[in-house]
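> here is my input; please provide its structure:
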Amino acid sequence: MATLFKNGEVVEEKSGRISVEPLSEGTFPLMLQIPEEPGEYTTRISFRLKEDTAWAAAGHEVAYGETATERSAPKALRSGKPEIIRGWHNVGARGENFEALFSILHGGLVSYKYKGREMVKSQPKPNFWRAMTDNDLANLLPMRAGMWRNAGLYSTIKTGHGYGGTICDVNETDHSLVVTYTYHLCTQPQKDCFVRYEVFADGEIQVNMRMDASADVGELPAFEMLFTMDADFDCLKWYGLGPEETYMDRCHAKLGLYENKVADNMANYLRPQECGSKMGVRWASVTDEEGCGLMFLTNGLQFSALPYTPHQVDTAEHPNELPPALSTFVRVGEQMGVGGDDTWGALVHPEYHLDNTKPMEITFSFKGI
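Modelled structure (predicted):
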C-alpha cells in the first residue's frame, strides 16, 4: 500500500500487488504523484500480508519505508509591532489577545497570558538534565555528567549594565521586542548560557538558547528549555515521529499526527526513569480539554510533556513515590541517546551523544491558542 500525506494528513492512498522472488530485487514505479503546492509531503510504502498465515492475519504490516519532501512557500513578512511597556522592574509586550511580561529585577519570562489566561506557571529555564535510565546508572553516567544536573537547577542570571542598569538586554526592532538573559551555570569550570526572547505582534515568541563549547564539564545529557504549565493543560498533540516515544538512538517510527494525554507519556517502569520523548517534532500543542493552551513550533527538535520534571523522576525509586501531579512540564531541545548495547556498563554510542565540543544552539517559538 502506498500513502501520501501532507503535513501529517492523508492525501491519497493506493494499493497493489507485487511479487519478488527470494534473494532477488525488484523495482516498481511509485503509484503517487507529489503535488507542487507548499507543504511537507510524506510518501509511505507499506508491505502487508495478502493472506492469513499461522502467525498473522491478512493485512498485517511486515515492513514499511517512508520519505519526506518539502515544498517550500515564500516566507511571510512580519507586520505590525506589539505595544511595548517599560517599567523599573519589568518590561512587557502586548497585542491582540496576548500579554508577555519579562522581569528585569529577577530575570526571565514571568508571565504569558492568552485571552486573559496565564499560560506559564513559572518562568521557563534552561535545562541540561534528563532522568537517568537503568543503562545510564550501569555505565556511571551520573558520575561523569553530574554537574549538568545542578547547572539548570541553580543557574543565576548575570547582572550587568543593560537597560536601567539591570540584568537583561532589552531592544526593539521594527516588528518586535527582544529580551536577552545570560545565565551563569553551576559548573566547574563555570559556563554561561544565553537565552533570547523575541516577541512579535501576533503573540508568537521566538526562543533562542545557545552555549559555548562545554566538553570540559562532561557529557551533556540534555540541552533544552523547560516550561512549567498548570496541570489542566494535559492534552498533547504533535506532528512528528510516533506514536510511541522516540530518542536519538530509538527513533524508528512513522512521521504523522498523534495525540494523547500528558500522563500517558509516563512509562510504567519499576523504577521511574527517562521516558515520553518525541523526535523530529515539527509542532506540538499542549492544551486543556477545550483546546486552550500553547502551540510550540519546534523545527524538528525533540519534545516532551510530562507531569514531572527530570529531577522528580530521578529521585523516585518506585512509581508510588512520585508526588501528586500538579503541573505539566514541557521540554523543547535536544537529548543524548538513552541506551548502550546492554544494561551492565555499555556506553551510549558516540554518534548519539550531544557534541558539546562545539557551541550548542536551538531555536523554536511558541504562542497561545
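
> contacts and neighbour counts: CA atoms only from here.
Fine.

> correct me if wrong: Gln273 contacts Leu137.
No - because the distance of 10.5 Å does not satisfy Cα atoms under 8 Å, Gln273 is recorded as not touching Leu137.

> show me the contacts for Pro323.
Listed by Cα atoms under 8 Å, 6 or more residues apart in numbering, the contact set of Pro323 is empty.

> before we move on, the earlier item: between Gln273 and Leu137, which has more neighbouring residues?
Gln273 (26 against 14; other Cα atoms under 10 Å).

> and this one, please, so the two structures can be compared:
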Amino acid sequence: TVIRGSLNLGVRGAHFSALFSYLKGGLVSYRYGWRELIQVMPRPNFWRAPTQNDDGNKMAYRYGVWKLASLYGSNLPVEDGAEVPAEGMDAETFKEKNADAPEEKNTGCSEEKKGAEQTKAAAGAEDVGFGARVKETEAFVEIRFPRYLPTVPRTLLWVSYRVYPDGTIETVLDYTPDPHLPPMPEFGMLFQLPAELEQVTWYGLGPEENYCDRNSGARLGLYERKVEDMMTPYVVPQECGNRSGVRYAKITDAYGRGILFSGDRMDFSALPYTPEQMEEARHPYELPRPFDTVVRCSLRQMGVGGDDSWGARTHEEFLIDTSGPLHFSVKMRGI
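A predicted model of the protein is given here:
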C-alpha cells in the first residue's frame, strides 16, 4: 500500500512500513514487525576517521572536502541570493523563480542534474516536489532524491530507494565524479541503528579487520562478533573494523531480531560510533557512551597505505576509481 502526503510518502506491507520525507530528502522511518529499525535518516557517506597513517600524509587536508560533503549535503539546491524552495516547489521551478539571482560559477552539477532528470522523466517517474521523483511498478515503489554536495565545484549525487513487497529496501547511489575534485575516502551509505542490535554475523572476508590493501591474510567465511568487539583497540581512536568482500551481514539483538544487509562484495563495518565521533577523540576514554550501532556499507573504502613508512600515501590502485560514474547498491530487510 502506498500512502501519499504533501511532504511524505509511505509504503506499507504485511510486516513492515517505510516513510520517506520529500522535505528532508530520505528515509525517516523503517519499521519491521512494528519495531523501528533506524535511529537517524540514513545518509551517503564519503569519509572515514583518519588513521594515524592518514595523519602522517595529511589525508584530511587533501581530502577534507568529502567530510563536508558527508555531513552537509542538501536535497535542495543552494543558490547565492536565492530563497529555499517553497513547499512543493521542485528544483526546476526554483531555478526559474530565482533566475535573477547572482550566478554561482563552476557549479559542476547542472549537466549531471539535467541528464539524470531527463532519464527519470523518460522512465515514467513523477515529480512530487523538492526534487523528489516517485515511480510505482508492480514489482516495487521507487523514490529518488537529489543530493547537492558542498564541493568546489559543486556536484550532484542521486539517492534512490526501491521498496519491495517483502519489506526489502534497496538503496542505490549514482554519482558522476568531477575531475577537479580529490579522490573520496569512501563511497557508500551510513545507517544508525538501535544500540540493542549488538550482534553481527557476516559472510565475507575476516575474521579480523581488513581493507583493499590489507586483506591478503583474510579468508572468506561466515563470522560472528559483537559490535563492541568489531572495534580495534588502537591507542588513538581512528578508522577500524572494516570487512571487505561482504556478501551479506545481519545485525541483531539477543533474540535474533534486527536487520539484514546484502550487497555485491561490499565493504562493511558495524561499530558503536560514527566516523566523526572517532575522529574527535584522541584517547579511548574520550569516546562517548554508545547510543547507536553505526553500519557503513560501501562500494569501496580507500586503502590504508603506510606500506613502507608511517605517513606513506595509499597506492593509486587502492584509491576509489573516479575516472567514470560511480554506482552502488545495498539492500536491507528487517528480520
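
> how close are the two chains, by TM-score?
Counting by TM-score structural alignment, normalised by the length of the second structure, the TM-score of this superposition works out to 0.83. Behind it: 287 aligned residues with a Cα RMSD of 1.2 Å.

> now the one helix or strand Glu70 of the first structure maps to: which residue numbers in the second structure?
Assignment of secondary structure by DSSP states H and E places Glu70 of the first structure within strand 61-71. The aligned range for strand 61-71 of the first structure in the second structure is empty, by TM-score structural alignment.

> beyond that strand, next helix or strand please.
Stepping forward along the backbone from strand 61-71 of the first structure, the first helix or strand reached (DSSP H and E) is strand 83-86.

> chain center to that next one: distance?
Here the centre of mass of C-alpha atoms in strand 83-86 of the first structure, compared against the chain's by Cα atoms, centre = their mean, to the nearest Å, lies 30 Å away.

> run through who's touching that strand.
The list of residues contacting strand 83-86 of the first structure from outside it, by Cα under 8 Å, 6+ apart, reads Val91, Gly92, Ala93, Arg94, Gly95, Leu177, Ala201.

> go through those residues and flag which are in strands.
Judged by DSSP state E, strands contain the following of these: Val91, Gly92, Ala93, Arg94, Gly95, Leu177.

> Ala213 of the first structure: which of the contacts of strand 83-86 of the first structure is nearest?
The shortest gap between Ala213 of the first structure and any of these belongs to Leu177, at 28.3 Å (Cα to Cα).

> re earlier: and the contacts of strand 83-86 of the first structure, which is closest to Ser285 of the first structure?
Checking the contacts of strand 83-86 of the first structure against Ser285 of the first structure with Cα to Cα, the nearest one is Ala201 at 20.2 Å.

> what do we get in the second structure for the closest one?
Matched by TM-score structural alignment, Ala201 of the first structure corresponds to Pro165 in the second structure.

> tell me who's in contact with the closest residue in space to its match that isn't next to it in sequence.
In space, Pro165 of the second structure comes closest to Gly13 once its chain neighbours are excluded; the distance is 6.3 Å by Cα to Cα, 6 or more residues apart in numbering. With contact taken as Cα under 8 Å, 6+ apart, Gly13 of the second structure is in contact with Thr1, Pro165, Asp166, Gly167.

> now the residues you listed as JSON lines including neighbour count?
Below are the contacts of Gly13 of the second structure laid out as JSON lines (neighbours: other Cα atoms under 10 Å):
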{"residue": "Thr1", "neighbour count": "11"}
{"residue": "Pro165", "neighbour count": "17"}
{"residue": "Asp166", "neighbour count": "13"}
{"residue": "Gly167", "neighbour count": "23"}
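
> so which of these is the closest to Trp158 of the second structure?
Out of those, the one with the shortest distance to Trp158 of the second structure is Gly167. That distance is 22.0 Å, counting by Cα to Cα.

> quick one: classify that closest one as helix, strand or coil.
Gly167 of the second structure falls in the coil class when you classify it by DSSP: H, G, I helix; E, B strand; the rest coil.

> return the distance of it relative to Tyr32 of the second structure.
When Cα to Cα, to the nearest Å is applied, the distance between Gly167 of the second structure and Tyr32 of the second structure equals 8 Å.

> give the residues shared as contacts by these two.
If you check Gly167 of the second structure and Tyr32 against Cα under 8 Å, 6+ apart, the residues they both contact are His15, Phe16, Ser17, Gly334.

> what lines up with the last one in the first structure?
Aligned counterpart of Gly334 of the second structure in the first structure: Gly368 (TM-score structural alignment).

> its match contacts Gly203, correct?
Yes - distance between Gly368 of the first structure and Gly203: 7.1 Å, which falls inside the contact criterion (Cα under 8 Å).

> need the overlap of contacts for the two.
With contacts defined as Cα under 8 Å, 6+ apart, the residues adjacent to both Gly368 of the first structure and Gly203 are Phe98.

> where along the stretch 201-335 of the second structure do the strands fall?
Under the criterion DSSP state E, counting those that start in this stretch, strands of the stretch 201-335 of the second structure are mapped to 219-226, 243-252, 258-271, 292-301, 326-334.

> pull up the aligned stretch in the first structure for the longest one.
Residue correspondence for strand 258-271 of the second structure in the first structure, counting by TM-score structural alignment: residues 293-306.

> would you mind listing the buried residues in that stretch?
The neighbour-count criterion (16 or more other Cα atoms under 10 Å) identifies 293-298, 300-306 as the buried residues of stretch 293-306 of the first structure.

> export those residues as JSON lines, with columns for distance to Cys235 of the first structure.
Formatted as JSON lines, those follow (distance: Cα to Cα, whole Å):
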{"residue": "Gly293", "distance to Cys235 of the first structure": "9"}
{"residue": "Leu294", "distance to Cys235 of the first structure": "11"}
{"residue": "Met295", "distance to Cys235 of the first structure": "12"}
{"residue": "Phe296", "distance to Cys235 of the first structure": "13"}
{"residue": "Leu297", "distance to Cys235 of the first structure": "16"}
{"residue": "Thr298", "distance to Cys235 of the first structure": "17"}
{"residue": "Gly300", "distance to Cys235 of the first structure": "20"}
{"residue": "Leu301", "distance to Cys235 of the first structure": "19"}
{"residue": "Gln302", "distance to Cys235 of the first structure": "18"}
{"residue": "Phe303", "distance to Cys235 of the first structure": "14"}
{"residue": "Ser304", "distance to Cys235 of the first structure": "12"}
{"residue": "Ala305", "distance to Cys235 of the first structure": "9"}
{"residue": "Leu306", "distance to Cys235 of the first structure": "10"}
